[in-house]
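[1] Dropping a prediction and its sequence here:
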Amino acid sequence: MKEKETMLEKLKLKARLLKRELFVLYLSYRDPGVPMHAKITAIIVVAYAFSPIDLIPDFIPIIGYLDDLILVPLGIALALKLIPSQIIDKHRAKAAEIANASKPKNWFIGALFILIWITAAYWLGIKVISWMQH
């Protein structure tokens, strides 16, 4: 049992470090010293990592989590290699601060997103029903 707990703790630590690296990329891509190809790569990796949309949906058993476990870390590694190391080092402290900060919850925005999804589902349902009746 203790071995499982240790492995779980290691995974949690790796996840926190990975999240911090995403913040490093986010801060670095805005730096004027970063080459354009590195900025584009960093933007794509950060957007994909924080996006709720995956290339392989998570509800597909086992394969659904492969993009989160393989694609995101590979993208982070690639983007970090493309950005000059002095820029990465400059943004690491700020990234740690952002990653560790408690985030305020904006219930209004959350409710707005839920309302948008419900409205879209309702609209889509109406369209499907009307299409099926023809």
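    Looks like it arrived, so ask away. What you are looking at is a predicted structure, and each value in this text was computed from that prediction instead of being measured.

[2] all contacts plus neighbour counts: C-alpha atoms, from now on.
    OK.

[3] distance between stretch 107-127 and the chain's centre?
    Distance of stretch 107-127 from the chain centroid (CA atoms, centre = their mean, to the nearest Å) equals 22 Å.

[4] Tell me the buried residues in it?
    Of the residues in stretch 107-127, none count as buried by neighbour count, 16 or more other CA atoms under 10 Å.

[5] ok, now stretch 30-48?
    V34, A38, K39, T41, A42, I43, V45, V46, Y48.

[6] out of the residues you listed, who's nearest I118?
    Nearest to I118 among those: Y48, at 23.7 Å, using CA to CA.

[7] so that closest one makes contact with D54?
    Yes: counting by CA atoms under 8 Å, Y48 does reach D54; the two are 7.4 Å apart.

[8] For the buried residues of stretch 30-48, give me TSV that also has secondary structure and distance to H91.
    Below are the buried residues of stretch 30-48 laid out as TSV (DSSP: H, G, I helix; E, B strand; the rest coil; distance: CA to CA, whole Å):
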residue	secondary structure	distance to H91
V34	coil	12
A38	helix	15
K39	helix	14
T41	helix	17
A42	helix	14
I43	helix	16
V45	helix	17
V46	helix	15
Y48	helix	20
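
[9] Next up, a structure to set beside the first:
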Amino acid sequence: MGLRAQLAALASRFKQEVAFYRALQKHPQTPRLAKALLWLALGYLLLPFDLIPDFIPLIGQLDELVIIPLLLYLALKVIPVSVRQECRDQLESADNQK
């Protein structure tokens, strides 16, 4: 598989995951703590300040690679499996209808 195909597959997967987290955020049975953790992850990604400044070589960039996945992991642990599966199923059925 060429680099272009790998990048296209990665971009497609990223779009699916963003849609999944958006569906989780909108779902009425998603706990407030999980919604707050999802918003924190998004805010940490987009806001210009960090816990460790980016001008510190290597460590400055690694904090995003640790903190954001950790927040997403904690949010998914709080959300019931049935809610996660329902959101995945909704997205899958929407993709099949296209």
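    Received the coordinates, thanks. On a predicted model such as this, the values are computed, not experimentally measured, just so you know.

[10] ok, back up a step: residues shared between the contacts of Y48 and D54 of the first structure?
    Overlap of the contact sets of Y48 of the first structure and D54 (by CA atoms under 8 Å, 6 or more residues apart in numbering) is empty.

[11] Which parts of the first structure are strands?
    Counting by DSSP state E, no segments of the first structure form strands.

[12] in it, which spans are helices?
    For the first structure, the helices defined by DSSP state H occupy 2-29, 36-50, 66, 72-82, 85-100, 107-133.

[13] Tell me which of those helices approaches F59 of the first structure most closely.
    helix 66 (11.5 Å).

[14] compared with the second structure, how much does that closest one deviate?
    Average distance, helix 66 of the first structure versus aligned residues of the second structure after superposition (mean CA distance after the TM-score superposition for the first structure): 1.5 Å.

[15] Give me the residues contacting that helix.
    With CA under 8 Å, 6+ apart, helix 66 of the first structure has contacts from I56.

[16] which position in the first structure aligns with D54 of the second structure?
    By TM-score structural alignment, D54 of the second structure lines up with D58 in the first structure.

[17] what's the burial count for the nearest residue to its match once chain neighbours are set aside?
    Residue nearest to D58 of the first structure in three dimensions, not counting chain neighbours: G64, with 4.0 Å by CA to CA, 6 or more residues apart in numbering. Close neighbours of G64 of the first structure, defined as other CA atoms under 10 Å, add up to 15.

[18] these two touch, right, G64 of the first structure and I53?
    No: here G64 of the first structure does not reach I53: they are 11.4 Å apart, not a contact under CA under 8 Å.

[19] how much space is there between the alignment partner in the first structure of Y21 of the second structure and E5 of the first structure?
    Counting by TM-score structural alignment, Y21 of the second structure corresponds to L25 in the first structure. Look at L25 of the first structure and E5 of the first structure: by CA to CA, to the nearest Å, they are 30 Å apart.

[20] Neighbour count: these two, which is higher?
    Each of L25 of the first structure and E5 has its neighbours counted (other CA under 10 Å); L25 has more, 28 against 10.
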